[in-house]
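# Provided below for reference: sequence and predicted model.
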Amino acid sequence: MQNTDKLSTTFKILLWIYALFYVLAGFNHFVSTEGYYAIMPEWLPSHKFLIYLSGILEIAFGIMLLFSRSRKLAAWLIILMLLAFMPAHIYMIQKAPFMLKSIEITPLIAWVRIPFQALFIWLAWIYTKR
């Protein structure tokens, strides 16, 4: 197998994992709706609507990543969505420590989410180029 074939295979595997991550994360908005209330800033309106909307968008964008014709658009939309989620991450930092179901969200855990958000934005940015 040539290096470009290996790269292409790796690209496809990572793409499927990345897309599946968004589809599963989106479904989680419907399965664990209550958990999302705890991380949403109080100033945001219609929490339930926003939780469901973000779930639908994550599922849709994850599926769109799998098709070459919509991949670039999906990646840009994921970047915008992740940036829109930043207030929730900042709110978590401000609110920590707090309990999210049976998990204690410490300030460290809340802060660690920011680099992961940056990583997910970077991964989406890669798919805007291919």
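Good, I have the coordinates.
# use CA for all of it now, contacts and neighbours both
Noted.
# So Gly62 sits against Val23, correct?
Yes. Taking C-alpha atoms under 8 Å as the definition, Gly62 is a contact partner of Val23 at 5.3 Å.
# which of these two has more neighbours?
Taking neighbours as other C-alpha atoms under 10 Å, Gly62 and Val23 compare with Gly62 leading, 27 against 20.
# Show me which positions of stretch 112-130 end up buried.
By 16 or more other C-alpha atoms under 10 Å, the buried positions in stretch 112-130 come out as Arg113, Gln117, Phe120, Ile121, Leu123, Ala124, Trp125, Tyr127, Thr128.
# for comparison:
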Amino acid sequence: MRCRAGLSVLYGTAGILHLAYPAPFVSITPIWVPNAQAVIILTGFCEIAGAIGLQVPALRRYAGIGLALYAVLVFPANIKHAVDSLSAPGASAWQWLYHAARLPLQPVFVWLAAFAVGFVCWPLHGKAKGQ
């Protein structure tokens, strides 16, 4: 329950930020993504829909799987953000620390979304505790 609630807050907030302030997200979108502005707006709606879906029992499993896939699909933007930030002149220690922590966390976000809806229970056995 807490896992789903936390993910709902995280993705709901991120979705609102994508819609209200798309420019920073457009700037980290890889160049091969067509119509980055529209994609960022779409991802904002997807995050909000996933956040709401996690709270609706009939939609919960679909939302969790969708958010897990979403976390996989946005990883290239996370990589581009890290490369751009860290290759810029004067990259600070804080930027290095942020990206060193952020990039390895992406698989955790994939797992958390799947775990929160009982799609996976590994490394726990039996019923997923995140529900």
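Great, that's in hand. Everything numeric here is computed off the predicted structure, so don't read it as measured data.
# how much does the longest helix anywhere in the second structure stray from the first structure?
Secondary structure assigned by DSSP state H gives helix 93-116 as the longest helix of the second structure. Here helix 93-116 of the second structure, set against the first structure after superposition, deviates by a mean of 2.5 Å using mean C-alpha distance after the TM-score superposition for the first structure.
# Against which helices or strands is that helix packed?
Helix 93-116 of the second structure sits against helix 2-20, helix 60-73, helix 75-87, with contacts defined as 3 or more C-alpha pairs under 8 Å, 6 or more residues apart in numbering; DSSP states H and E.
# so can I have JSON lines of the ones you listed showing distance to Pro30 of the second structure?
Converted to JSON lines, these look like this (distance: least, C-alpha to C-alpha, whole Å):
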{"stretch": "helix 2-20", "distance to Pro30 of the second structure": "16"}
{"stretch": "helix 60-73", "distance to Pro30 of the second structure": "12"}
{"stretch": "helix 75-87", "distance to Pro30 of the second structure": "6"}
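# so which of those gets nearest Val33 of the second structure?
helix 75-87 (9.7 Å; C-alpha to C-alpha).
# what angle separates the closest one from helix 60-73?
Relative orientation of helix 75-87 of the second structure and helix 60-73, computed by axes from the mean of the first three to the mean of the last three C-alpha atoms, to 10 degrees: 40 degrees.
# Quick check: buried residues in helix 75-87 of the second structure?
For helix 75-87 of the second structure, a neighbour-count test (16+ other C-alpha under 10 Å) marks Ala77, Asn78, Ile79, Lys80, His81, Ala82, Ser85, Leu86 as buried.
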